[in-house]
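Enquirer: build me a structure from this.
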Amino acid sequence: MQNSYAELPNLVIRAANGVDFVYRDTGGHAEHTPIVLFQHFRGNLDYWDPALIDRLAQTRRVITFDNAGVGGSTGVPADTIEQTARDAIHFITAIGLTRTDLLGFSIGSFVAQEIAMRRPALVRRLVLASSAPKGAPGMHGWAPEVIGAVGKPETSAEDYLGIFFTESENSRQAGKETLGRIFGSRTQDRDETTDWATREAQYDAVCTWGIPDHATLERLAAIDMPVFVANGDSDPMILPHYSYLLAGLIPQARLKIYPDAAHGFLFQYHDEFATDVTEFLS
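Expert: Below is the predicted model:
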């Protein structure tokens, strides 16, 4: 039986850019294209919900990693999405993949878009969770309540719940269960916490990505592989209307909005989302 995500060892590989990337690899299912996951702002290997990873790993190889300067990986954290994508390509190449599926969450979805445009032969299918296109109006920085929750050195469980889940009883309960899995499933050999300098670099990248530029939106026509765009209907960090915009600009995109859900919809609906992703990738 395959080990759960919470039990996987932290692996290290040195890439051509000189970075020692820390990653986890579920292995198995060599008959299917593997999927590489890209994490949200401030997230590391242990901020993935193990329930989601385990569900995805039932049918395919799943790889998570810390990009340059994030968590346990060495190197300098990039302050642009473009450089973050270049670093990620170095990692993907280092582990020997020449063709892969990508799942990007939040800032990770920006990176996944950039890889799909920069290295299209590398990407078979693309999943964009809580995403927005570069240059979309209104994306230049986050709302004050979001900054107040995640844009400070220390955050609380209540901060996390307020952004990743809605105020409904069902969503908050799902959020508490998610936190229990994220922080309770793995108690030893946890990944290093992302430091403040990395968080600042990531937010610089987010703000630059969000500078309004109508012409930049036309780039998305270059993403010619199948794409699954998904979000919660009440995401305060990346508003759902950006998902509609994104899906409308990508030629082969399909869209799903999950009800009574916020930024962490993919954890709240981990089983349903994993089923949707698996069906899309198949």
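
Enquirer: going forward, measure contacts between C-alpha atoms and count neighbours the same way
Expert: OK.

Enquirer: distance of the residue nearest in space to the middle of the chain relative to Ala15?
Expert: Nearest to the geometric centre of the chain sits Phe105, at 2.4 Å (C-alpha atoms, centre = their mean). For Phe105, the distance to Ala15 equals 23 Å [C-alpha to C-alpha, to the nearest Å].

Enquirer: cool, and Tyr244?
Expert: According to C-alpha to C-alpha, Tyr244 and Ala15 sit 36 Å apart.

Enquirer: swap in Thr64?
Expert: Using C-alpha to C-alpha, Thr64 is found at 15 Å from Ala15.

Enquirer: neighbour-wise, which of those two wins?
Expert: Shown here are Thr64 and Ala15; by other C-alpha atoms under 10 Å, Thr64 has more neighbours (22 against 18).

Enquirer: returning to that earlier point: can you give me the neighbour number for the closest residue to the residue nearest to the centre of the chain other than its chain neighbours?
Expert: Closest residue to Phe105 apart from its sequence neighbours, by C-alpha to C-alpha, 6 or more residues apart in numbering: Ala129 at 4.7 Å. Ala129 is flanked by 28 other residues according to other C-alpha under 10 Å.

Enquirer: same deal with Pro259?
Expert: The local packing of Pro259 (other C-alpha under 10 Å) involves 13 other residues.

Enquirer: contacting residues around it?
Expert: 232-234 (C-alpha atoms under 8 Å, 6 or more residues apart in numbering).

Enquirer: out of these, list just those in strands.
Expert: Under the assignment DSSP state E, the contacts of Pro259 contribute Gly232 to strands.

Enquirer: which of the contacts of Pro259 lies closest to Arg99?
Expert: Of all the contacts of Pro259, the one with the least separation from Arg99 (C-alpha to C-alpha) is Gly232, at 29.1 Å.

Enquirer: quick one: that closest one and Ala262 touch, right?
Expert: Yes: in terms of C-alpha atoms under 8 Å, Gly232 counts as a neighbour of Ala262; the distance is 4.7 Å.

Enquirer: what sits up against the helix or strand hosting Val12?
Expert: Val12 is part of strand 11-14, with elements assigned from DSSP states H and E. Outside strand 11-14, the residues that touch it by C-alpha under 8 Å, 6+ apart are 20-25, 94-95.

Enquirer: also this sequence, please, to line up against the first:
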Amino acid sequence: MTNYTHDTVPTQFVEANGIRFAYLRFGKQGGIPLVFNQHYKGTMDNWDPAVTDGLARDREVILFNNAGVANSSGETPSSFQEMGANAIAFIRALGLTKVDVLGFSIGGFVAQEITLQAPDLVRKLILVGTGHRGNDMSQSQSNAIFSGNYDPPEHLWLAVHFSPSETSRAAGLKFIERKLRRQERDPEVSLQTVEAQGAAIGKHIIPRDDALDYLKTIHQPVLVVQGSNDVIIPTKHSYTLQQNLPNAQLILYPDANHGSFYQYPELFVAHANLFLNV
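Expert: Next up is the predicted model:
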């Protein structure tokens, strides 16, 4: 595994809960692995190799497609609680008893569910560009962005992850170049996955007076990472996470949108390593 990179590591499969999960596993062995949970409509190919390879220099990295996503079998469930349960089954099927968990965007909702449902499994948690139950999404531009037309289609991710500034857009074009290098590519997500993820988002953001109470039960150290102006999951929700999680710190990257860690991959890797290594 140590000889592979994100671009060269072959896809493997493992079965759990009647699901055949596709995954990539590479990096430095011997420590606690870091398990990545992906964003809306995303597959393993949507991760930035500058981030995954950067982190893999010091630890084992595990990327996977959750149930029904791309080349994983089964159907994508319509709640983040079920997605979290499937993720736990996947992790345990690899024979792992302790992991660090990273969740990006809706993957952050799944990562929180993993931690809530299997607290003994999770050592530390990194939440990027995400929020909490009962998010006020009235200021989100996600519907307009995801329903737009893009030429080439990959430029959707410029609008999703990067700000309109010249500097941010230039970083976005480099990100797209990096993530298109992989030869053994996943199929696109199905309509069933997109609809199920959308239904899960709808359930997750229902306002409730006690919506934040669950955060008090997450006692693991948490690193919250966000862009200064996230137009997908508004930045204010990351501040709310940090204020309500018992042991959390917050990093805001300047002139950055939803994919802040893709705009500053080297800086993020340094921050993540500092957090994970302590």
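
Enquirer: what's the neighbour count on Thr155 of structure 1?
Expert: 12.

Enquirer: not counting sequence-adjacent ones, nearest residue to it?
Expert: Ala149 is the one closest to Thr155 of structure 1 (C-alpha to C-alpha, 6+ apart), at 6.6 Å.

Enquirer: with Phe91 of structure 1 instead?
Expert: Closest to Phe91 of structure 1 by C-alpha to C-alpha, 6+ apart is Ala15, at 5.9 Å.

Enquirer: from what I can see that neighbour touches Gly96, true?
Expert: No: applying C-alpha under 8 Å as the test, Ala15 of structure 1 and Gly96 come out as separate, 10.5 Å apart.

Enquirer: anything in contact with each of the two?
Expert: By C-alpha under 8 Å, 6+ apart, no residue touches both Ala15 of structure 1 and Gly96.

Enquirer: which residues sit in contact with the nearest residue to Ala57 of structure 1 once chain neighbours are set aside?
Expert: Nearest-residue entry for Ala57 of structure 1: Thr26, 6.7 Å, with adjacent residues in sequence omitted and distances by C-alpha to C-alpha, 6+ apart. Contacts for Thr26 of structure 1 (C-alpha under 8 Å, 6+ apart) come out as 2-3, 5, 8, 57, 61-63.

Enquirer: distance check, the equivalent of Thr26 of structure 1 over in structure 2 against Ala56 of structure 2.
Expert: If you follow Thr26 of structure 1 across to structure 2 using TM-score structural alignment, you land on Phe26. Note on Phe26 of structure 2: its distance to Ala56 of structure 2, by C-alpha to C-alpha, is 7 Å.

Enquirer: with Gln183 of structure 2 instead?
Expert: Relative to Ala56 of structure 2, and taking C-alpha to C-alpha, Gln183 of structure 2 is found at 19 Å.

Enquirer: more neighbours, those two?
Expert: Ala56 (25 against 11).

Enquirer: wait, the more buried one touches Arg25, no?
Expert: No: contact criterion C-alpha under 8 Å: Ala56 of structure 2 and Arg25 do not qualify, at 9.6 Å.

Enquirer: ok, now which ones touch the aligned residue in structure 2 for Ser234 of structure 1?
Expert: Ser234 of structure 1 maps onto Asn229 in structure 2, with residues paired by TM-score structural alignment. Each residue near Asn229 of structure 2 by C-alpha under 8 Å, 6+ apart is listed here: 163, 235, 255-258.

Enquirer: before we move on, what about Gln192 of structure 2?
Expert: 75-76.

Enquirer: what lines up with it in structure 1?
Expert: That one, Gln192 of structure 2, aligns with Ala197 by TM-score structural alignment.

Enquirer: one step back: which members of the contacts of Thr26 of structure 1 are classed as buried?
Expert: Neighbour counting with 16 or more other C-alpha atoms under 10 Å marks 5, 57, 61-63 as buried within the contacts of Thr26 of structure 1.

Enquirer: ok, those vs Ala143 of structure 1, which is closest?
Expert: The shortest approach to Ala143 of structure 1 among these belongs to Ile63, at 31.7 Å (C-alpha to C-alpha).

Enquirer: whichever helix or strand that closest one is part of vs structure 2, average offset?
Expert: If you go by DSSP H and E, Ile63 of structure 1 is part of strand 62-65. Mean deviation of strand 62-65 of structure 1 from its aligned counterpart in structure 2 after superposition (mean C-alpha distance after the TM-score superposition for structure 1): 0.2 Å.

Enquirer: one step back: mean deviation of the helix or strand the match of Thr26 of structure 1 falls within from structure 1?
Expert: Using DSSP H and E, Phe26 of structure 2 falls within strand 19-27. Compared with structure 1 after the fit, strand 19-27 of structure 2 shows a mean deviation of 0.7 Å (mean C-alpha distance after the TM-score superposition for structure 1).

Enquirer: packing partners of the next helix or strand after that strand?
Expert: Remark: after strand 19-27 of structure 2, the chain's next helix or strand is strand 34-37, criterion DSSP H and E. Strand 34-37 of structure 2 sits against strand 60-65, strand 99-104, helix 106-117, with contacts defined as 3 or more C-alpha pairs under 8 Å, 6 or more residues apart in numbering; DSSP states H and E.

Enquirer: try 10 Å
Expert: Applying 3 or more C-alpha pairs under 10 Å, 6 or more residues apart in numbering; DSSP states H and E, one finds that strand 34-37 of structure 2 contacts strand 19-27, helix 49-56, strand 60-65, helix 80-93, strand 99-104, helix 106-117, strand 122-128.

Enquirer: relative to strand 99-104, how tilted is the third one?
Expert: What it means is strand 60-65 of structure 2. Relative orientation of strand 60-65 of structure 2 versus strand 99-104 (axes from the mean of the first three to the mean of the last three C-alpha atoms, to 10 degrees): 50 degrees.

Enquirer: one more: the fourth one?
Expert: Between the direction of helix 80-93 of structure 2 and that of strand 99-104, the angle (the same axes, to 10 degrees) works out to 140 degrees.
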